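Engineer: Only the shape, not the letters, is given here:
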């Protein structure tokens, strides 16, 4: 009898081990939330979150958060839906949907991606549409500087770090995430050959162009005037849609000053204030989880002097991602996973703003 019980226990243990061995695994990195970990591994949280929590219950915090350095089991990807045989009725329904889509587009509710896949580079193309959580939303993404103006410059060893390169990499990563969830995205600055880069030191170049295909002028005033004129022209085209402008910059202060991410909006613009607060809320929560012993000092404030937030007809938020001259802040930019985490956190804030409108 005892040997039979022992055999049963051994069989159960081996079965559990065999079952777990069939799952892919992923290690939680600094800045990861469950959603970020799932997205990075090609999984949609809306479909896989519950199963992930069940698989990893023993390795999650009390609030179902990740523990940095722990290995987590990943749910299996959902099987594709079976093809449906086309009938005259389904053809009619498809034609109706097509007509509705054209009608929505004519009223500014397009969810057609406005960015070519090649803009993301070969390693990140094409862009899969994972869900339609942001369908109907239109985003204008404006990375700081570009072209003849590299922006703030930091030093890392013998290398120079240019603000425009790191702001662009976070922005193009954000663009990809937004497109994965059905948003219409315009990159107001585009680099034809950089794509998303996974190097620590991003090479400085000056070949960026302004949307749709304009030379970026050296004059900051003229440059921003042209950029926002394009945003406002597109804003009129998408009249009636939910539209937001996100401007991403990297600050330059004293090398000894370590700063958190700051959010600026135009005074009196309630929608811009709400947008900034929604993103700030996500950053506060993520920092608390990733660095529980360090208070997060980033805040939301008015900045009426910023040209982009003052003149954009789309409600806007202007973000300073850190101090490129500070060695601690530089880790926020040099590690590609950290740049992706910044993009993912911004997306989560944008999603909260869109769904709560």
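Structural biologist: Received, thanks. This is a predicted model, so every value here is computed, not measured.
Engineer: from here on, contacts and neighbour counts on C-alpha atoms
Structural biologist: Will do.
Engineer: what secondary structure does residue 25 sit in?
Structural biologist: Assigned state for residue 25: strand (three-state reduction, DSSP: H, G, I helix; E, B strand; the rest coil).
Engineer: Quick check: it touching residue 74?
Structural biologist: Yes - assessed by Cα atoms under 8 Å, residue 25 is found in contact with residue 74 at 5.7 Å.
Engineer: what about those two, which has more around it?
Structural biologist: residue 74 (23 against 14; other Cα atoms under 10 Å).
Engineer: where's the more buried one relative to residue 232, distance?
Structural biologist: 43 Å (Cα to Cα, to the nearest Å).
Engineer: what does residue 297 give?
Structural biologist: 33 Å.
Engineer: Which one of the two is surrounded by more residues?
Structural biologist: Neighbours per residue, other Cα under 10 Å: of residue 297 and residue 232, the larger number sits with residue 232, 16 against 10.
Engineer: quick one: what helix or strand has the more buried one in it?
Structural biologist: helix 220-237 (DSSP states H and E).
Engineer: Could you give me the buried positions within that helix?
Structural biologist: 223, 224, 226, 227, 228, 230, 231, 232, 234, 235 (16 or more other Cα atoms under 10 Å).
Engineer: what's near enough to touch residue 182?
Structural biologist: Taking Cα atoms under 8 Å, 6 or more residues apart in numbering, we find residue 182 in contact with 111, 112, 113, 129, 130, 131, 132, 133, 134, 135, 136.
Engineer: how many other residues sit next to the residue nearest to the second one when sequence neighbours are not counted?
Structural biologist: For residue 112, ignoring the flanking residues on the chain, the nearest one in space by Cα to Cα, 6 or more residues apart in numbering is residue 184 at 5.7 Å. Here the count is done by other Cα under 10 Å, and residue 184 has 23 residues near it.
Engineer: putting a second one here so we can go through both:
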């Protein structure tokens, strides 16, 4: 996900930017505030963690829907459904309000191996469709599918926060509920000539608060299941600009570095590429994208050894 207003001027320059970025999504952004996503009924979101000597974020007080994030008011998953008893955390990348809160999202937080910006604004299509609106729409669709299969689904935010959450909060969301799997959904902002999707796996990072050693193996399995199901559901080709065969491995993303549960990112397409952007703006394509993500999670959670 690249700068929403100032697109990279050349691919080489973008690659250099991408290598050093890595906030809440896969790169740093500075842009004007995005338009809010369409409203849907509120659902589970994770409340901010307890204060520490350095709070993970200076976030607003939790909304009523956030306060129910630990499953209060939710019945047990119906037995007999394929995901009964499973907990999934879905992380819609960025927030439409981030651009109006530069001081908050630019504050650096600890990701173990480095300090990164709390969050970023995300990218957008050339005609102004924001990544943050795309990700929230897709995640809500995934939630509906997974809940029908019996899963408990927790969102890191559900359009009920003015900005954020910070990247360390996003990782903490899965850790706090002991999620069986977590997926962060994004759209990228690469040069316009680049297209396709890729899944980002956590590299082995052991530094400070970060230790991904226990999750690199299961996260890879999750990532491969997600890659295959997303390609089958959407017909989107593998990325032409990053990774290999639709898979990339990174050590600079706080959402992965701080996770204690199997977790991956998916860049559903390049919002700066005209063909990818056209698909990502299409509600029917987003429906297929959500199905692909849900299918990948289901395959991982019901597969051998799960």
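Structural biologist: Perfect, thanks for sending it. Note that the structure is predicted; figures quoted are calculated from it, not measured.
Engineer: picking that back up, restricted to buried residues, select the contacts of residue 182 of the first structure in PyMOL.
Structural biologist: Those of the contacts of residue 182 of the first structure that count as buried under 16+ other Cα under 10 Å are selected in PyMOL with:
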select buried, resi 111+112+113+130+133+134+135+136
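Engineer: So which of the contacts of residue 182 of the first structure are in helices?
Structural biologist: If you go by DSSP state H, these have nothing in helices.
Engineer: Show me which pair in the contacts of residue 182 of the first structure is furthest apart.
Structural biologist: Put simply, by Cα to Cα the two of the contacts of residue 182 of the first structure set farthest apart are 130 and 136, 15.2 Å from each other.
Engineer: For the aligned residue in the second structure for residue 354 of the first structure, pull up the helix or strand it's in.
Structural biologist: Counting by TM-score structural alignment, residue 354 of the first structure lines up with residue 301 in the second structure. Secondary structure from DSSP H and E places residue 301 of the second structure in helix 283-302.
Engineer: what does that helix contact?
Structural biologist: With contacts defined as Cα under 8 Å, 6+ apart, helix 283-302 of the second structure is touched by 82-83, 86, 137-139, 141-142, 145-146, 180-181, 221-222, 225-234, 268, 279-280, 306.
Engineer: Residue 94 of the second structure belongs to a strand?
Structural biologist: No - under three-state DSSP, residue 94 of the second structure sits outside any strand and is assigned coil.
Engineer: who's in contact with the spatially most central residue of the second structure?
Structural biologist: Centroid-nearest residue in the second structure, with Cα atoms, centre = their mean: residue 184, separated by 2.0 Å. Applying Cα under 8 Å, 6+ apart to residue 184 of the second structure gives the contacts 90, 91, 92, 93, 263, 264, 265, 266.
Engineer: Of these, grab the buried ones for ChimeraX.
Structural biologist: The ChimeraX command for the buried members of the contacts of residue 184 of the second structure (criterion: 16+ other Cα under 10 Å) is given here:
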select :90,91,92,93,263,264,265,266
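Engineer: and in the first structure, which of the contacts of residue 184 of the second structure remain?
Structural biologist: Checking those against the first structure (both residues aligned by TM-score structural alignment, their matches' Cα atoms under 8 Å), the contacts still present are 90, 91, 92, 93, 263, 264, 265, 266.
Engineer: how about those in JSON lines, adding secondary structure?
Structural biologist: Shown next, in JSON lines, are these (three-state DSSP):
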{"residue": "90", "secondary structure": "strand"}
{"residue": "91", "secondary structure": "strand"}
{"residue": "92", "secondary structure": "strand"}
{"residue": "93", "secondary structure": "coil"}
{"residue": "263", "secondary structure": "strand"}
{"residue": "264", "secondary structure": "strand"}
{"residue": "265", "secondary structure": "strand"}
{"residue": "266", "secondary structure": "strand"}
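Engineer: I'm done for today, thanks for sticking with me.
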